[in-house]
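J.: Sequence first, then the predicted structure:
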Amino acid sequence: METTSRTTIYQLPIDPLQQIFTRLSVREICACRAVCKLFKQTLTCPFFVQRVAQRTALSWFVVHPSHCRKSRRASPDSLLHVYDADSDEWLRFPLDFLPFNSAIPVAASSGLLYLWCESDSGRSLVICNPITRKYRVLPQLGSAWFRHGTVLSAGLRVLVLNEFVALYLADGNLWLNFSAGLSSKPRSPVLVGSAVYALCDIGSPWRAQWKLVFCKLDELGRGRAWDRLERREWGEIFDILRRPRLIQGKGDSLLMVGGLKASFATNSVCSTIIILRLDLANLEWDEAGRMPGEFFDCFRSWGKFKVFGMGDRVFFSGKGAGKLAMWDSSEKGKGAWRWVTGISESKDGLCRGFAFDARIDAVP
């Protein structure tokens, strides 16, 4: 009787067992690893990970409450909330493998997640793969960076920005310090290829005046870090949007999202939210999407809202909304709009987020 209870799965050779597991989704693989030692050894061996990685192309979005960074209430015992837009499903990964008092997700690149973490010995930026539960701690940073630094990453290259200084880490253990040379903190910086693009307010305390700036990673530390990117034919394109934000577009493009002003007056009301696209190859703007009236009516009542996304998809979270609005440009025409429900509850209802190209073979 005892022999019968341990037949089938435990007596299978390793090759057929791996063949079975390769048919599972990443979510199912993560669940199976916790079943027994045999499953864990099979699902974590390099050969199996490589086979699964070749067929998995995941495009997820990490979504977390906007207030958690300020209050520092996010703990490693909490869950990482990930939205799969392709299947319209939420996934949740525990962060209990991180030995820190707090862990706040801020960015992702090449299948790895970046988190601001705090322990009794100090504050650091940590790279991890929530699927394999492996992590690596980067050299420590001070409190000012922990509270206000914006993180960008491309592979092993990491850039942390504020309004005056840029910290750069590339294949080493030391942060390189460079002057940002900007009059204000770069707003919504995004990394496209080997260059960082951001919006900078060069106006007055009474009237914002936005400009598009950029810097090349390879030129950091060689004199002037940032340059303006502007063309006369663009006209007053930056003046027609209220509270503009940049998002990395599909391929070699940028998306700029903001409220479309009814006039050029300082306190002009907005008629809708518009998504503009800049083709970086020919430096031409076009309209990529416009929020329908039934969606904008909700945002008008919410007042404050957050914008995040990447490529084909842009998400909007509103104060007290309890849901997200999503624009998907993979649909025909100017893209499709729909509501995303099931977000985790937060104090003010506002959520931040970023794209996460999950990979089971990514090593911190």
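T.: On my side now, so go ahead.
J.: going forward, measure contacts between C-alpha atoms and count neighbours the same way
T.: OK.
J.: which parts of the helix ranked longest in the chain are buried?
T.: Longest helix in the chain, counting residues (DSSP state H): helix 293-302. The neighbour-count check on helix 293-302 (16 or more other Cα atoms under 10 Å) flags 295-296, 299-300 as buried.
J.: Closest to V126 out of those?
T.: Distance to V126, by Cα to Cα, is smallest for F299 among these, at 34.7 Å.
J.: thought that closest one was touching V307?
T.: No - using Cα atoms under 8 Å, F299 is not in contact with V307; the gap is 11.8 Å.
J.: buried stuff in the strand or helix carrying W116?
T.: Applying DSSP states H and E as the criterion places W116 in strand 112-119. For strand 112-119, the neighbour count (16+ other Cα under 10 Å) marks 112-118 as buried.
J.: leaving aside the residues next to it on the chain, what's closest to F295?
T.: A325 (7.5 Å; Cα to Cα, 6 or more residues apart in numbering).
J.: As TSV, the buried residues of strand 112-119 with distance to S271 would be great.
T.: Output for the buried residues of strand 112-119, formatted as TSV (distance: Cα to Cα, whole Å):
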residue	distance to S271
L112	39
L113	37
Y114	37
L115	37
W116	37
C117	41
E118	43
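J.: want to compare, so here's the second one:
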Amino acid sequence: MKICYLTQTVSNDILERWAKWFASRGHEVHLILPKSSSSFKIFTETTKFSKSICIHNVNIDIPVIKHLPFYTSWNLLLHRKIISKINPDIIHGLNIIETGIPVAFSGNYVKVVDVLGVEITLIYLNPIYKILVKTAFRRSHLIHFYAENLYEMAKEVSSKKDKDKMFTSYLAVDTKIFNPNINPNEIRKRLELGNDYLVITTRSFASIYNIECLIDAIPIVLKEIPNVKFILKSWYSTEHADRTNKLKNKVKKLKVFDCVKFIDYVPYNDLPKYLACADVYVSTSLFDGLGISNIEALACGTPAVLADIDSTRNLIKKGLHAHLYLPKDSNALAKEIVASIKNREKDNKEIHKENFRIIKEHYDFDKNIEKIEQLYKDLIDKYKK
């Protein structure tokens, strides 16, 4: 198959995994990214792709795009020209808000759109986004969701015909590298942790992830357990530079800067080592789709303290063991972190073993993306002219 992916701000890890997996199966993969996006910068500087993966860029720095009454990063005519030159069997937009319209009007191709997570909430904030999503749904052959709560939200803007095209799969964790058997000593030594405990978050610094809640919890945790260090790891994004500076200033104001380390880009294959060396993983997100970061941490045998939202409750319903706390409540978060450390939950191998079994069964990346590959083939057989 010749597959073309469109994206802009979707996690580079997600895009890289999709591209490399399909290329490894012998498919020809094309990635279209806006030239000025952080995704394009990271990909061109840090990612090594095989010859069967081709990266294209579109120039979005034109006045007409900046004056549209809704957010978009696409020059529709230019992206359509690139797609026409590629002539793919299937075109797949990895974020419906950013790529739904470019996919919808890409030409006479088999079309797939993704609903990944927080982007679907924009339909409640601006009626234009609702129209964009409805249009993308109507003109696509498959609508792919990462989680049940996203599917439920999308029902509001979907027709009966749309519902027949909807599919949910849990493309979460590469269990070959995220698992409880990782040796954390290398990273602990690099971070000079010694006998200190480590709390980590790997969520974006965008406001929806509410990192302030964890920062406010840090002095409370340190009062109970002084030898705790905190890693705040986010992916590189020029769009979030102001947020990062704001969070750093907050840490300084609370006088806990010596206990906190900010990390931006970490190669995907190194991320499990950071998670494995942590005593507690924290997510303060106010909304998630699947919450891949949460599942990655649990797969590595790291006790998790998660904000009590729809997506985390769905993980608990699947049988995963994690602690939930009231969102935005820093005191409740600190209490759960302290309890997890004092109860030495990191050493509870039986719980971690059971978590990994559930993740392997329901959230394994390879197992779920094989279903996507088969769907691609079925769609091409059915709709390609």
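T.: Happy to help now that I have it. All of these numbers come straight from a predicted model, not from anything done at the bench.
J.: what TM-score do we get after superposing?
T.: The TM-score (TM-score structural alignment, normalised by the length of the first structure) is 0.25; 157 aligned residues with a Cα RMSD of 7.0 Å.
J.: hang on, the earlier thing: counting by contacts, list what whatever helix or strand comes next after the longest helix of the first structure packs against.
T.: Where DSSP H and E defines the elements, the next helix or strand beyond helix 293-302 of the first structure is strand 305-310. Counting contacts by 3 or more Cα pairs under 8 Å, 6 or more residues apart in numbering; DSSP states H and E, strand 305-310 of the first structure packs against strand 241-248, strand 313-318, strand 351-356.
J.: Just want the angle from the longest helix of the first structure to strand 313-318.
T.: Here the directions of helix 293-302 of the first structure and strand 313-318 differ by 40 degrees (axes from the mean of the first three to the mean of the last three Cα atoms, to 10 degrees).
J.: Does helix 293-302 of the first structure pack against any helices or strands, and if so which?
T.: Against helix 293-302 of the first structure (3+ Cα pairs under 8 Å, 6+ apart) you get strand 270-279.
J.: Check which helices and strands the strand it packs on sits against.
T.: Counting by 3+ Cα pairs under 8 Å, 6+ apart, strand 270-279 of the first structure packs on strand 253-261, strand 284-290, helix 293-302.
J.: rerun at 6 Å
T.: Judged by 3 or more Cα pairs under 6 Å, 6 or more residues apart in numbering; DSSP states H and E, strand 270-279 of the first structure is in contact with strand 253-261, strand 284-290.
J.: sorry, back to before: give me the buried positions along the helix or strand following the strand holding W116 of the first structure.
T.: Next helix or strand after strand 112-119 of the first structure toward the C-terminus (DSSP H and E): strand 122-129. For strand 122-129 of the first structure, a neighbour-count test (16+ other Cα under 10 Å) marks 123-129 as buried.
J.: Tell me the one among those nearest to I20 of the first structure.
T.: N129 (23.7 Å).
J.: How about the closest one, nearest residue that isn't a chain neighbour?
T.: Nearest residue to N129 of the first structure, sequence neighbours excluded (Cα to Cα, 6+ apart): L112, at 5.1 Å.
J.: Could you check how far the one you found is from I14 of the first structure?
T.: 29 Å (Cα to Cα, to the nearest Å).
J.: got it, and L125 of the first structure?
T.: Separation of L125 of the first structure from I14 of the first structure (Cα to Cα) stands at 38 Å.
J.: tell me what the strand or helix carrying A198 of the first structure is packed against?
T.: If you go by DSSP H and E, A198 of the first structure is part of strand 195-201. With contacts taken as 3+ Cα pairs under 6 Å, 6+ apart, strand 195-201 of the first structure sits against strand 187-192, strand 210-216.
J.: which parts of the shortest one are buried?
T.: Within strand 187-192 of the first structure, the residues that qualify as buried are 187-192, counting by 16+ other Cα under 10 Å.
J.: related to what we said a few turns ago, got the contact list for the strand holding W116 of the first structure?
T.: 100-108, 123-129 (Cα atoms under 6 Å, 6 or more residues apart in numbering).
J.: now, the most widely separated pair of the residues you listed?
T.: Top of the distance list for these (Cα to Cα): N101 and A108, 20.8 Å.
J.: which of these two has more neighbours?
T.: Comparing N101 of the first structure with A108 by other Cα atoms under 10 Å, the one with more neighbours is A108, at 25 against 16.
J.: measure the more buried one to I273 of the first structure for me?
T.: Distance of A108 of the first structure to I273 of the first structure, computed by Cα to Cα: 27 Å.
J.: again, but for V165 of the first structure
T.: From V165 of the first structure to I273 of the first structure the distance is 32 Å (Cα to Cα).
J.: higher neighbour count, those two?
T.: Comparing V165 of the first structure with I273 by neighbour count (other Cα under 10 Å), the higher total belongs to I273, at 22 against 16.
J.: ok, for that one, nearest residue in space, not its chain neighbours?
T.: Nearest to I273 of the first structure is G259, by Cα to Cα, 6+ apart, at 4.4 Å.
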